[in-house]
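**Q** just need the structure, nothing else, for what follows:
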Amino acid sequence: MRIRLVIVYGLLTCVGAYLYALQKSKLVLPDFDTASYIQDKKTLSSPTTHYLLKESGNTILDAFKDIYTSQRTCEEKKNSTPKIIHQIWLGSPVPAKFKRLQQKLKDLHPTWHYKLWTDKDIADFKLLNQAAYDEAKNYGEKSDIARYEILEREGGVYVDMDVESLKPFDFLNDRYDFYVALEPLRANTLTCLSVANAIIGCKAGHPIVKECIEQIKKPQIDTKNAHPILKTVIKTGPVLLTRVCYNHRALLKKTGIILPSECFTPANKIWYSKSTPYRFCIHQWAHTWMK
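**A** Below you'll find the model as predicted:
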């Protein structure tokens, strides 16, 4: 009886692996405009646009669309991004609602190495931007600073705690040495035209995370008069990552990708319930660092 169970389990495992490989091979990334909810490009401006670059918002968007179009059908590559998942939780114990999301993420990546970084782990890590980390006024900024350095040193995929995983990241990991997604392109919102930093996948030592670390050390934008929340978004968050990704757009066209928001970050709760074959996860916008 025991031998039969072992055989059945082995067969089920093989079938499961085959079905997943089949599903992965059939996955096709979506059309950029459709999956970015672009309604009217003329309205694509936001409070952060001033802090991004001298180019217009549409120029930035067109550059990111060009990267995506170039890399959308990229074939698998050997060892593009290591199969390591990093999450960060600072301060109080992890709430039950995030533990459920954490477990779902682990269950979808059974062969990956998983690490939850706590205050002690980061203290032992010895950050290059330790001074900026210590001076940060909220956990969001601290987490931003830490995630770039963790990825630069170890590689892998950083995932915010308020992200619900829907399918494994293997498809992206096997093709790109850097992958992120845009924030929803909703007109006149804080992070419109920004690259989200809630999910970042990359190889160790990638030039984009290296430059993020360097720009945190030597800020290139004056945020003295900015709102406290906007300061974080600009100094360490999506605005910083957007500027750096744009600086490295030529590299991304060769080995990376910037996905449309639908893949990681649906625009609102109406879209959360709509299943698509190319949605890897849902960023739920808990905004715990703002509270």
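
**Q** CA atoms for contacts and neighbours, from now on please.
**A** Fine.

**Q** just the strands from the stretch 101-250 of the chain, written as ranges.
**A** Using DSSP state E, counting those that start in this stretch, the strands of the stretch 101-250 of the chain run over residues 113-117, 156-159, 163-165, 178-181, 199-202.

**Q** who's in contact with the last one?
**A** The reference is to strand 199-202. 80-82, 151, 155-160, 173, 176-181, 264 (CA atoms under 8 Å, 6 or more residues apart in numbering).

**Q** among those residues, name the buried ones.
**A** Buried members of the contacts of strand 199-202, scored by 16 or more other CA atoms under 10 Å, are 80-82, 151, 155-160, 173, 176-181, 264.

**Q** who touches residue 267 in this structure?
**A** Counting by CA under 8 Å, 6+ apart, residue 267 touches 37, 184-186, 261.

**Q** mind checking which of those residues are in helices?
**A** Counting by DSSP state H, no part of these is found in helices.

**Q** possible to save those as a markdown table with neighbour count and distance to residue 112?
**A** What follows is these, written out as a markdown table (neighbours: other CA atoms under 10 Å; distance: CA to CA, whole Å):
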| residue | neighbour count | distance to residue 112 |
| --- | --- | --- |
| 37 | 16 | 32 |
| 184 | 25 | 29 |
| 185 | 26 | 32 |
| 186 | 20 | 34 |
| 261 | 26 | 25 |
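
**Q** I'd like the structure of this one too, to check against the first:
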Amino acid sequence: MDRIRATDHPLSLSHDEQTRAHHGSALDGGNALRRSRSRSGFGSRDSGEGFGSFDERGGGLLASASKPRRSARTRLNRVRSRVSGAAAARVKMFKKLSSAAKAVRVVAALLAFAAASNVLTCGRVACGDAGATTPPPTPYRPSALAATQAGLYAKRSHGLNALNAFPVGHVSEKEPSSKTLIPRLIHQTYKSNDVPEAARRMMSTWTKRNPSWQTRFYDDAACVSFVRSEFPEYYDAYTSLPKDVERSDFFRYLVLLKHGGVYADVDTESVLPLDTFLKPNDALVVGWEGEFDTDEMAYSRHFVRRRQVLNWAFAAAPGHPALREVCDAIKKNAQRVFTNNTNRDTLERTGPGAFTDAVLRHFWRHSAARRSMRATPGLVSEDVEFVIRGVIDDASEDDSISSEDDSIVDDETSDETSETSAKNFAKWSVRVLPKVSFGTHPSGEDGVSQDDAGVFVAHKFLGSWKSRKGWSDGKSVWDLMRTFWHSVVLGDIVAHRARASRLDRWYAMPKVTETTAYPVSCASFDPPFDALTYLLGSNPDSLAGSAVERGGASLTKWGRDQPGRDVDAALRPTSAEALVGSLETFRSTGTAAAARGETAALVDAGAGLGYFSLAAASRGFRALALELDASARELMAASAAHNGFETRVDVRAARVGGGGEAFCAALVRAEKAKARDAGGFASAAIEDAVLVTEETLRVARVNRMEAASDGGGSGSDEEPRELELSR
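**A** Below you'll find the predicted structure:
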């Protein structure tokens, strides 16, 4: 048994020291006890504190108040020794900690430093918006009238009452059509049959919610066999791709090109039955993954396009020319190096980069809107140029596409109706769903939650093929510290990452035509329709920062536009459903309006991109869309042409309401009339506004009369222009 020494405790004495202390030593003069007590704290000769200290001259015990004389250097050396010993012990203890414990302590130290800096800067632990006291917006509460009006359409079409007018997902629960362009096949692939349990649970949702669909699974060996037998012309390119994920991308395009159906990654969940949102005439259905207002913002989020289509879930009819085009592009670029950033190189070669370009080109090739927009240069996107540090490499060079569908695109002399034309163009149609449908993230990025009722497919991101070192050429410790500072202290991490992306030596983003129009399917409205929007951050100057730009971003995210209520856009019924639903009173049998043969039309004042007008037209109503901005009118007219609504939507350049002195004078008269009827103004603020406006109008009239007397202009008052709304 090991002997335990009493000196293991810092306040204890050893046996030898105790003996010397009791018996003393002529040679030592009792200094041993003095030294041991000095180390243990019983008697410090420096401070004189404790139980006592020894007299060096006589060896007797002195009172604790006595202070032995020692030099300042000796005292300083003792302090240094104690401090260095304590520091060494802490360092030794820190080295024994696990990596996780070390990381926790480092992060805690940085957070403490950031909190102290914030206190010195703004007087709070957290600066920025966190300390703001902005009141939350008033929640949207649909009225009983809105619910009743919205339910009229559902009651007429589906036999549902007003309370149950909108089932889960807010799309029509119609019987599956036996005639569809997209076969009822679901394709999924994994490297082997040993699929992780979490992914198996996701895969089971596809069979559970789509019992009438056939599911096919392929491991890597089956994929190679399929490509060898079905597409020998692509086999060499397929096997030469450097990464497994690139071959997986290539396979999903090939299997739908051959068989059609739906492709879905094994870590995606089927939230709604496919038959609830796939239409019989759909030929290619994809979803937006994200949209950014600058190239730097997209690059910092690891996107390769400012507006990008995802490829972890999509549906297609067999033989769709867009899939053939992306497969040809992959074959051509199988050995091409787009960038030394290995992750982005994959995204360009086989991922969303190549897929997005093909999808957008074929949307315009097979859309009736193309013919109506030929007079507007720049709105129709044809080619994408890839730019690296100012060196232009035309990715579409020698990449001519010839397919059997080109014969139906350029027939300008045809006298067919717009609706017949739309049907012909829809042979190889492309429908792009909003981000909420396929593109949500479990973290709810961009404010779009996977709990939203508009989610059709939820991607759970159970694993990643991307290399952690593949995004850049490395980050220094200083870069990481700056990122932490902007994240915790300044709170502008998103803007910081966008600025820092330009410092990446591999920075590369494709050129975009900023006036190009982009499609989005308003899939949450029944029946769904398509709308065109500008690229976020690239709206014309007349629309920058306007409600039209905000509405376009809302359509891209959610496929719906709830003016001023982005936060509550998921609540039902929406204003469009209530407004358009109210028109059903003119069509419902048994009503006085129907008995008189009256029909309804929607007057859309300040129509913007025409969401409300297109919604009304999708249910067969006429719409008069009034919009002053020419850029918005162009997109609205193109959207109407694409959907075959040209005979239903009348787009006019007009502003309803007016402006200037005449408009202000009319407001003053209206407020005075209300005040007379009510016995006074509704509030002191309104009364003050009326008085100020009247005085301003008086001064304007005086100035105008003086200018007229000097020969500088006319003294007549401005009169408001009335708009004729008759059909």
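
**Q** can you give me the TM-score here?
**A** With the length set by TM-score structural alignment, normalised by the length of structure 1, the two chains reach a TM-score of 0.69; 224 aligned residues with a CA RMSD of 2.8 Å.

**Q** so which pair among the contacts of residue 267 of structure 1 is furthest apart in space?
**A** Within the contacts of residue 267 of structure 1, 186 and 261 form the most distant pair, 10.6 Å apart (CA to CA).

**Q** can you give me the helices for structure 1?
**A** All helices of structure 1, identified by DSSP H, fall at 2-26, 32-35, 49-52, 57-71, 96-108, 119-125, 130-135, 139-154, 170-173, 207-217, 228-235, 238-247, 249-255, 269-272.

**Q** and the second one, which stretch of structure 2?
**A** Spelled out, that is helix 32-35 of structure 1. Alignment of helix 32-35 of structure 1 against structure 2: no match, by TM-score structural alignment.

**Q** equivalent analysis for the third one, please.
**A** Applying TM-score structural alignment, one finds that helix 49-52 of structure 1 aligns to no residue range of structure 2.

**Q** how about that helix: buried residues?
**A** Neighbour counts over helix 49-52 of structure 1 (16+ other CA under 10 Å) mark 49, 51-52 as buried.

**Q** ok, now the second one?
**A** Of the residues in helix 32-35 of structure 1, those with enough neighbours to count as buried (16+ other CA under 10 Å) are 32, 35.

**Q** need the contact partners of it.
**A** Residues outside helix 32-35 of structure 1 that contact it (CA under 8 Å, 6+ apart): 65, 68-69, 259-263.

**Q** turn the strands of the stretch 101-250 of structure 1 into CSV, columns for distance to residue 90 of structure 1.
**A** As requested, the strands of the stretch 101-250 of structure 1 are exported to CSV (distance: least, CA to CA, whole Å):
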stretch, distance to residue 90 of structure 1
strand 113-117, 8
strand 156-159, 14
strand 163-165, 16
strand 178-181, 23
strand 199-202, 17
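
**Q** what's the closest of those strands to residue 23 of structure 1?
**A** Closest approach to residue 23 of structure 1 among the strands of the stretch 101-250 of structure 1 (CA to CA): strand 163-165, 16.4 Å.

**Q** with structure 2 overlaid, how far apart is the closest one on average?
**A** Following superposition, strand 163-165 of structure 1 is found to deviate from structure 2 by 1.2 Å on average (mean CA distance after the TM-score superposition for structure 1).

**Q** could you tell me where that strand falls in structure 2?
**A** Going by TM-score structural alignment: strand 163-165 of structure 1 matches residues 268-270.

**Q** what does the matching stretch contact?
**A** 202-203, 205-206, 209, 312-313, 456-461.

**Q** for the residues you listed, work out which two are farthest apart.
**A** 209 and 461 (20.5 Å).

**Q** the two: who's more crowded?
**A** The residue with more neighbours, out of residue 209 of structure 2 and residue 461, is residue 209; 16 against 13, by other CA atoms under 10 Å.

**Q** gap between the corresponding residue of structure 1 for that one and residue 20 of structure 1?
**A** Using TM-score structural alignment as the criterion, the counterpart of residue 209 of structure 2 in structure 1 is residue 108. Residue 108 of structure 1 sits 11 Å away from residue 20 of structure 1, going by CA to CA, to the nearest Å.

**Q** cool, residue 88 of structure 1 as well?
**A** For residue 88 of structure 1, the distance to residue 20 of structure 1 (CA to CA) stands at 28 Å.

**Q** returning to that earlier point: out of the helices of structure 1, the one nearest residue 191 of structure 1 is which?
**A** Nearest to residue 191 of structure 1, of the helices of structure 1 and by CA to CA, is helix 238-247 at 7.1 Å.

**Q** what's that closest one aligned against in structure 2?
**A** The alignment of helix 238-247 of structure 1 onto structure 2 (TM-score structural alignment) spans residues 352-361.

**Q** average gap between the matching stretch and structure 1?
**A** In the superposition with structure 1, the average deviation recorded for stretch 352-361 of structure 2 is 0.8 Å (mean CA distance after the TM-score superposition for structure 1).

**Q** when you align them, which residue in structure 2 goes with residue 66 of structure 1?
**A** Applying TM-score structural alignment, one finds that residue 66 of structure 1 falls in a gap with respect to structure 2.

**Q** what sits against residue 66 of structure 1?
**A** Residue 66 of structure 1 is in contact with residue 253, counting by CA under 8 Å, 6+ apart.

**Q** from residue 59 of structure 1, how far out is it?
**A** Distance from residue 66 of structure 1 to residue 59 of structure 1, counting by CA to CA: 11 Å.

**Q** now do residue 161 of structure 1
**A** The gap separating residue 161 of structure 1 from residue 59 of structure 1 is 32 Å, by CA to CA.

**Q** which of those two has more residues huddled nearby?
**A** Comparing residue 161 of structure 1 with residue 59 by other CA under 10 Å, the one with more neighbours is residue 161, at 27 against 12.

**Q** quick check: the more buried one touching residue 102?
**A** Yes - using CA atoms under 8 Å, residue 161 of structure 1 is in contact with residue 102, at 6.8 Å.

**Q** overlap of the contact sets of those two?
**A** Common neighbours of residue 161 of structure 1 and residue 102, counting by CA under 8 Å, 6+ apart, are absent.

**Q** if we can go back for a sec, let me have the contacts of helix 32-35 of structure 1 in TSV, extended by distance to residue 97 of structure 1.
**A** Formatted as TSV, the contacts of helix 32-35 of structure 1 follow (distance: CA to CA, whole Å):
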residue	distance to residue 97 of structure 1
65	35
68	33
69	36
259	27
260	27
261	23
262	23
263	22
